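Asks: need a structure here:
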Amino acid sequence: MTRSPATPLPPPEERRHLRESHSLPQAQLARRVGVSRETVCAWESGRTPPHGRKGGTYVKLLTTATPTKPEPTGQQRSPEPSEHSEPAEPIKSAKPSARSVKPSPVRPGGRSVLRPPVRTVQSVQSVQSVQEEAVDPTTLTPAQAFDALYAFCAPALVRQAYLLSGRRGLARESVERAFQLAWDRWPEVARDPDPAGWVRAAAYEWALAPWHRFRPRHRRPETPPSQPSDRVLLDVLLHLPPPYRRTVVLYDGVGLDLPETAAETEASTPAAASRLLRAHETLAARLPELSDPLVLHQRLAELASIEHLRPARPPEVRDGSERRARFWTRAAIAFTLALIGATVLTLHTAPTHYDPPVPPGETAQGVPPRVAPGPLSDKERKLRTKLREELLHGPERLAPQPW
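Replies: From the prediction side, this is the model:
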């Protein structure tokens, strides 16, 4: 997985003398190599040997560096650019792979096609220029710092999102959506140790979201690349499971180390290694020439660079984020007002006391049915006449008799 540097490695007892002969403090050497000061101490004491590309950079700095003056302790100063040095605090997408020394294919302009140009970024508000000139954080407004981060990361992120989704429109949309989310949470993103990694994770999540398949415009097939080899490679990539595809793009495309790839994919290092091996087996089965990691990196870079994907301008992304925030704010206010109105109407029209319901009537048993009137018989007529005469004169009174 690692390769020893071409330059012979000095013994541990000579490494410190070589560093001191070039007037390199441990902190400055650690920043140039891109590791912590404790790692440099472990290398000088011999507890751990330097390996990978950072180890090769460390050996070259010890053997070929020219004497320099130590840095002042009261101010920060970016290291001198050198063909052997690496950035002090590189963004994760610009870190080299620790498994081998693998050059990144570049386009005619000299820039990488899968990752942004190597720059030193102390924080989002202190993004340095291409010439490694430090910028005072107090002179940058939030919009200027956001625009600098967007210009630094967006072109490479669009190409990476295209490798993940295979759709040009979705790739641009993913990057715009990620930066809109970053602008909504700008204080949090600005203080993040790796703002580029934060935006990259958001763009990857949006590009790999499974609900895109239900959108009407994504039901139509995308126009494939013109070259047959590119079509086959893209087809193999898109048939990989999303976690495998993301791991391949981060490890072989962007160039992250295996622990960094595992951390960004929210998996353990053994799980990420297993995904990577299975993905490599699938790619090599369809395209045997991709068994070489260098060839795979070059092919991924070529596949991403043939599509001329241009992201939107930073002001458009910021305006879109602000419009989205205004829309959802107004929607939340309208929903709250509707809820309040419905509550008031319910309280106004609701009854103040409880009225028990009237029980249904029951049929009475044993009552004879009502008989309709009809003609009277002779006996009934005589009885009626007698009753009428007695009522007219009244009954006879009884007089008391003496004893």
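Asks: from here on, contacts and neighbour counts on C-alpha atoms
Replies: OK.
Asks: would you list every one of the helices in the stretch 101-250 of the chain?
Replies: 142-165, 168-184, 186-190, 195-207, 228-239, 242-248 (DSSP state H, counting those that start in this stretch).
Asks: cool, and the stretch 251-400 of the chain?
Replies: So, for the stretch 251-400 of the chain - with DSSP H, counting those that start in this stretch - the helices run 258-264, 269-286, 293-305, 314-349, 378-393.
Asks: In the fourth one, which residues are buried?
Replies: Under the neighbour-count criterion of 16 or more other C-alpha atoms under 10 Å, helix 314-349 has Pro314, Val317, Arg318, Gly320, Ser321 buried.
Asks: Show me what it is packed against.
Replies: helix 142-165, helix 168-184 (3 or more C-alpha pairs under 8 Å, 6 or more residues apart in numbering; DSSP states H and E).
Asks: Second chain to compare with the first, below:
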Amino acid sequence: MTQSPLPPLPPPKERRRLREAASLTQAQVAARVGVSRETVRDWENGRTTPRGRRREAYAHLLVSLAEQTAQMTAEITTEITAEITAKKSPEEREPQEAVGGHDMTVGQGARERAETAVRTAVPAAVPVEDPAPPPEARPERPLSPAQAFDALYAFCAPALVRQTYLLTGRRELARESVERAFELAWQRWPEVACDPDPAGWVRATAYDFALSPWHRFRPRYRHPEPPPSDASDRALLNVLLELTPPQRRALLLYDGVGLDLPETAAETEATTPATANRLLNARAAVAARLPDLSDPTELHHRLVELASTERLRAAKPAVVRDGSERRARFWTRAAIAFTVALIGTTALTLRTAPTQYEPPVPPGETVLGVPPRVAPGPLSEQEQKLRAKLRAKMQHGPERLAPQPQ
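Replies: Below is the predicted model:
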């Protein structure tokens, strides 16, 4: 008796596409196969490959998802084609009947509209050739830089403020960090717009500003803010704030945001082994204080709940753009003023500097043969004897004349 071969597994990208086409989450797929959410994420990223019974269950699930997606796509295509055919007039249907019920001109347009509708209803369900979009479906003009920035801000800012609150434990600092990050993004918008992951660029900038050690010297951030009202939320936030900033950031990106390990390591500018060690140490610290959160899935849900309970609002995108432009104008004017002051100082120095060279007075030189002058000091024993001898003897020479009165 031979064992039937297992169905082949599609590529990792195709696995993720089939799951998203069926509107399933990684946790739901993990529950059907009997593994954890991290395992399904590694399968879809291509880091690991299922084996044994898990491979068989996962392969059968992907086959059923592919069949379900293909059936749904066929039904939608049939419905749209029938609807387009029903709207045609009898004159338009006559050429089709004359050629055997298939008109190339009208049929091609119907198929294009059907494929476009299928792509809209079931995104990335079945690979379909990209037809040329009809003229009425083409956008009139692309988005302006301000509109693209506003769309990115509306998509990322609310969630990013809540994530930064988990990173710092301060509501005002979280809002300020996100606004600063988007202000810098607007100043460098050509670079950010061409980045493969603009949301990741802004997130990394906001995290760097929020974790800056210079905030401790600001008067407004010396005192702690009121903690959350719920006791479990307070306990979880205290545990997060007790972690080191690199561990806290790695835990938030991996278990909170949902990035995989290489993406977390790239965003934190660390190696993959170092990021894995930080993540394991952070999970161990959380599990030691809160044993209920030892499961990564439960930790993910608790982080999402803690971030959602706080009412954190970001400013309007127009306000952020105006603030970025004001800040840019301020620093530009400050740079111009500093340059003008430097030029004025240089000109004043050149004006008041001497125009000729005056050599300094050379130092004195020692004349040979002349003993150096010695300060007076106590006489030696020999000198004292000589002085006594000289005083005792009479000096040779003329006698002194003493004037006498007459």
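Asks: just to revisit the earlier point, mind giving me a markdown table with the helices of the stretch 101-250 of the first structure and columns for mean neighbour count?
Replies: Shown next, in a markdown table, are the helices of the stretch 101-250 of the first structure (neighbours: other C-alpha atoms under 10 Å):
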| stretch | mean neighbour count |
| --- | --- |
| helix 142-165 | 23 |
| helix 168-184 | 23 |
| helix 186-190 | 16 |
| helix 195-207 | 21 |
| helix 228-239 | 16 |
| helix 242-248 | 22 |
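Asks: Same list (these) but as TSV, adding distance to Gly56 of the first structure.
Replies: Formatted as TSV, the helices of the stretch 101-250 of the first structure follow (distance: least, C-alpha to C-alpha, whole Å):
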stretch	distance to Gly56 of the first structure
helix 142-165	26
helix 168-184	34
helix 186-190	32
helix 195-207	25
helix 228-239	32
helix 242-248	24
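Asks: what range in the second structure matches stretch 141-154 of the first structure?
Replies: Residues 144-157 of the second structure are the counterpart of stretch 141-154 of the first structure, counting by TM-score structural alignment.
Asks: For the matching stretch, give me every contacting residue.
Replies: Val178, Phe182, Trp186, Trp189, Ala199, Ala314, Pro317, Ala318 (C-alpha atoms under 8 Å, 6 or more residues apart in numbering).
Asks: ok, the third one touching Arg321?
Replies: Yes. Distance between Trp186 of the second structure and Arg321: 6.7 Å, which falls inside the contact criterion (C-alpha atoms under 8 Å).
Asks: show me what contacts the residue nearest in space to the middle of the first structure?
Replies: Compute the mean C-alpha point of the first structure, and by C-alpha atoms, centre = their mean the closest residue is Ala202, 2.9 Å away. Applying C-alpha under 8 Å, 6+ apart to Ala202 of the first structure gives the contacts Ala178.
Asks: What residue in the second structure is paired with it?
Replies: Ala202 of the first structure maps onto Thr205 in the second structure, by TM-score structural alignment.
Asks: Please report the distance of that match from Leu259 of the second structure.
Replies: The gap separating Thr205 of the second structure from Leu259 of the second structure is 17 Å, by C-alpha to C-alpha, to the nearest Å.
Asks: same deal with Arg32 of the second structure?
Replies: Counting by C-alpha to C-alpha, the gap from Arg32 of the second structure to Leu259 of the second structure is 22 Å.
Asks: Brilliant, that's me finished.
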